[in-house]
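Colleague: Provided below for reference: sequence and predicted model.
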Amino acid sequence: MSLRIGSARTFFAPFGSYFPIFVFSYFFFECHLHKLSWLVCFFLINWHYLGIILLKCYGFDADFWQKPRNPLRTQMDYYTSVIFILLLALLVLSILISENSRISLRKKRLFIGANLLIALSAMAECVGVHLNGNPDFPKWLLAAVKALDYTLTPMTGGVFIALMEKPKDKNHLLACLLLGNAAMQAVSAPFGWMVIIDDDHCYSHGPLYPLYIVFYCLTILLLAVQMASYGKSFRRQNRMSLYATIGLVLTGIAIQEVLGNGRRVAYLALTLGAAFLYIHYCEFSQLKLDDELTEQQKKLAIDPLTGSLSRFAYMDALTALENHVPENLAVFLVDVNGLKAVNDAIGHDAGDELICGTARCVENTLGRDGQTFRIGGDEFVVLTDMTQTQAEAALAALKRETKSWSGENVSDLSVSAGYALAQTHPGQSVEALVNEADQAMYAQKQDYYLHFGRDRRRYRDGK
């Protein structure tokens, strides 16, 4: 039999959409998924030429495109066009994934791997449909293509499951299912146990096909279970779109497998599912990262020792008041007297006790209606709204509060405090008010040491 190159390329080229697959392999290589991707790439680019050589060696006439024997052959132009657009869609999706710097390398590999498996499975199905009912090609070629189709299809679901697993998770049941199915397809293909090909070169399901359906359904069940588990990591209101995505994929598979009659929409549903899952992962994973960032910022805003606001929160508060200082703003600075002597005499635990006691006293008096920040070791700042009369009354209340305070290691507490009011310093910035309050506080501290000369605090151990 003569082989006409043009007619053979007519067969291999329509669904030989090798350019998208070439780019898939390129992105695989860029993500360091596997060095063999270039070998796969070479095969996929040149598969129509390899097919021509193979057919010529066997002496088959490849001029079958103009001799449609399959009743579905009249729909092949439309079906092949759908497969071609599907491959291009997977290509675009893979480009988007490769360009996303927020996705980890592992996730990129899995997403692009899923796209490649969908593409290869769709092409295998397309080739099988074209070979079905065409006696110009050997039966074993149709059997091999169907075996490849039945091997790759469950693997696509396996990659989706891997996408939703944590990096350290190992799904041994899934691995056993996929490897068992691949072995079953390889063994069954030569003997017609999975696919029976009649004299008209039309295939039908063999005696082991129900076992394949069991493997397929178990993979789908694992996918549904993993999807439900994966959805729990998102907010409740964000799970519906995830479950709708798996519903779309399962509906497409059900239409093809149950209704049949040329309704080949499974890979279209898988392609849409891959795109929607990627969108969901990007959108809601970013929301999750934003929540984690907000939680970290909250932790940074709280001083871990005293529970007061931290210096980080203090800098944010100053920034917020940078362009507008309220008329009634009052700034207080408070510093513990004799902290170093306590640390040297009985240890830092006692010093921490003084700092925490100061924080409580300040929050209960000066900071009752404002914000209390610990900005240094024993230094506190309070931002609040007060008049001068209220500020003096608050300082008197702080003095009473510290005198009545008593700790486990230290029996009394002494602090120096100063304040500045926006009313008495019109037009000054909040930083200028802080400096004024700082000077007033240090004037009181100097007065404290001038009168007492040394720390006369009483300690619980009698020192």
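Modeller: Done, it's in.

Colleague: could you use CA atoms for every contact and neighbour count after this?
Modeller: OK.

Colleague: next secondary structure after whichever helix or strand Phe43 is part of?
Modeller: Phe43 belongs to helix 37-45 when assigned by DSSP states H and E. If you walk from helix 37-45 toward the C-terminus, the next helix or strand you reach (DSSP H and E) is helix 47-58.

Colleague: distance from the chain centre to the next helix or strand after that next one, please.
Modeller: Using DSSP H and E, the next helix or strand after helix 47-58 towards the C-terminus is helix 76-99. Distance, stretch centre to chain centre, for helix 76-99: 24 Å (CA atoms, centre = their mean, to the nearest Å).

Colleague: one more to weigh against that first structure:
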Amino acid sequence: MLIGEGMSYYSTIVIFSTLALISMVTLVFENGHLNKKFKCKLYVSYMVIIIAGLSEYFAIYLNGADSWTIPLHVLAKVLDYVFTPFIGYFVVLQVVDETKSKMKYLVLMIINIIIEVISIFTGWTFYVDADNYYHHGPLQWLYLIVCFVAYAMVFYEFIKYGRKFGKKASFALFTIAALVIFGILLQEILEGEIRSAFMAQAFSAILIFVHYNEFEFIKGSEKLKKQNELVEMDALTGIYNRMGFDKAKEEYFKNNPDAPCTALMIDIDDFKLINDRYGHHIGDVALKFFANNLKNTLGEDSIVGRNGGDEFCALIKGKGAQLSFEKIRELSMLSEKFNFNDKEYHFTISIGYASCEKAEDSRNDLFGKADAALYYVKQRGKNYFIEYQPYMIKSDRTQLGFALRDVAMNVPGAILIYSADWDKEEILFANKELVHMFDCENMEEFLAFANYSFKGIVHPDDYERVEASIKAQVDKQLLEDSEKIEANVFVDYKIMTKKGKIKNIIDNGRLVDNEYYGKIFYVLLLDADMRKPYVS
């Protein structure tokens, strides 16, 4: 029994610890970034610790008191025995989310409650004698086993929880766990001495909350950082998207106002042809392949991004045009070949660049100038790189408004492009004039009518003659000049339109070797019957 100064000191501990826990309830209530569920866990944890601590305190205070307080003494000991082994659990409850773990604790708690309620009448684990003095019962070991299992489970949960953190944070958690267990053990071992269990338990709960709160803040910050990265990164290529690139670029300009730099605008040439020919999944592989090459070639002293589609951008930091030239040339000359599913694919790129050499040079339109240089390259054949010059005015872009596909689709002549693979002769392109020549409404209808092949265009009566003539003309020209890779062919034949009309056609074709499709025929088809009145 605690007496005199010892009891006064212990009372001070209990009062101080209780007030600390009540203060924590207030802090938790005012904490804005904790959800309601977690707040409820904290409230329950702190209330259980307070009940356990006060039960222990009143049991000690009533030990040997007047006989009329015996029922209160027994009640205090029951609450003490019921809650004390599980104070550690209610501390851990703050961070345990697994239902299975909670069920194990719940089962153990129910078993312990049953044992302690029975002990009121049998004195199994404890009893209060007629003089109102507390004693251990003959089956006190049952209570000790429950305590041992509960402490082991608590420590195990702390270890699991600690795996979420780094080594330093894990060590702090294990220290808290040790403090909880050591404090509770003191309650059982140091019978009759000044007890520090309640203080240890209370401050362990406070420490773990502080730790968890800090972790949640860090986790929230990291989550926000990752979300920002996701917003600023291109999901396909893993480099900056337009927003992320602009942010990184502006930050560099702000922090390095006087440093030279070089801006690049880059396009994958004829990217739509890659998608149309091989499929969008191959186009995606090409984009990822080039993004990786761009990042590796320009190195860490650069910012790289994807504007969207097949357009990329980059900023070489700390270097003007002259010092950046070799990197840009290396990027341009790099063999853009990649393998996918045991097949090799290749493409070319066009680059326009502009530099800011001195502090007084304006950076406002740096990428606009690089963009103008890029379009200058695209106007003049692509697959090259060039530095911006003042004569590359943006008005030059008006010429690019007439895209080759638009011209081919609307020129007053039937244009056909098909593969020179004699077995398939797959149609690769047909313009509107050709579609209308066959009395079809649209491209899909025409391709279905022609069965996607040049063979479906020529009248069956003429096909063998036409094919033999084309092969003979090609062979003759290639034999005459072994280094020649192109050949012109002229044939005439009949076609049958979808409406059953027979038309006489003049076919002016050219065999070329295309970097994407291999050997193909470009063909201009003329309706001979419609041509006669104009010729005559």
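Modeller: Cool, got the structure. Predicted model only: the values in this text are computed from it and were never measured.

Colleague: overlay them and tell me the TM-score.
Modeller: Here the superposed chains carry a TM-score of 0.74, computed using TM-score structural alignment, normalised by the length of structure 1; 392 aligned residues with a CA RMSD of 3.2 Å.

Colleague: if we can go back for a sec, what range does the helix holding Phe43 of structure 1 cover in structure 2?
Modeller: Alignment of helix 37-45 of structure 1 against structure 2: no match, by TM-score structural alignment.

Colleague: now do the SS call for Val331 of structure 1.
Modeller: Under DSSP: H, G, I helix; E, B strand; the rest coil, Val331 of structure 1 falls in the strand class.

Colleague: pull the number of nearby residues for it.
Modeller: As a burial measure, Val331 of structure 1 scores 27 neighbours (other CA atoms under 10 Å).

Colleague: what's the closest non-adjacent residue to the counterpart of it in structure 2?
Modeller: Using TM-score structural alignment, the partner of Val331 of structure 1 in structure 2 is Ala263. Spatial nearest neighbour of Ala263 of structure 2, chain neighbours left out: Leu315 (4.7 Å); criterion: CA to CA, 6 or more residues apart in numbering.

Colleague: which residues of structure 1 does stretch 175-190 of structure 2 align to?
Modeller: Taking TM-score structural alignment, stretch 175-190 of structure 2 hits residues 244-259 over in structure 1.

Colleague: for that stretch, which residues meet the burial criterion?
Modeller: Of the residues in stretch 244-259 of structure 1, those buried by neighbour count under the rule 16 or more other CA atoms under 10 Å are 245-246, 248-250, 252-253, 255-257.

Colleague: also stretch 235-253 of structure 2?
Modeller: 237, 239-246, 248-249, 252-253.

Colleague: quick one, helices of the stretch 201-350 of structure 2?
Modeller: For the stretch 201-350 of structure 2, the helices defined by DSSP state H, counting those that start in this stretch cover 242-255, 271-278, 280-298, 321-333.

Colleague: quick revisit: tell me the one of the buried residues of stretch 235-253 of structure 2 nearest Asp284 of structure 2?
Modeller: Lowest distance from Asp284 of structure 2 to the buried residues of stretch 235-253 of structure 2 (CA to CA) belongs to Thr237, with 8.5 Å.

Colleague: that closest one reaches Val285, doesn't it?
Modeller: No. Under the criterion of CA atoms under 8 Å, Thr237 of structure 2 makes no contact with Val285, lying 9.0 Å away.

Colleague: got the buried residues for stretch 124-144 of structure 1?
Modeller: 124-137, 139, 142-144.

Colleague: thinking again about what came up before, what's the most buried one of the helices of the stretch 201-350 of structure 2?
Modeller: Burial of the helices of the stretch 201-350 of structure 2 is given as mean neighbour count (mean count of other CA atoms under 10 Å); helix 280-298 ranks first at a mean of 18.
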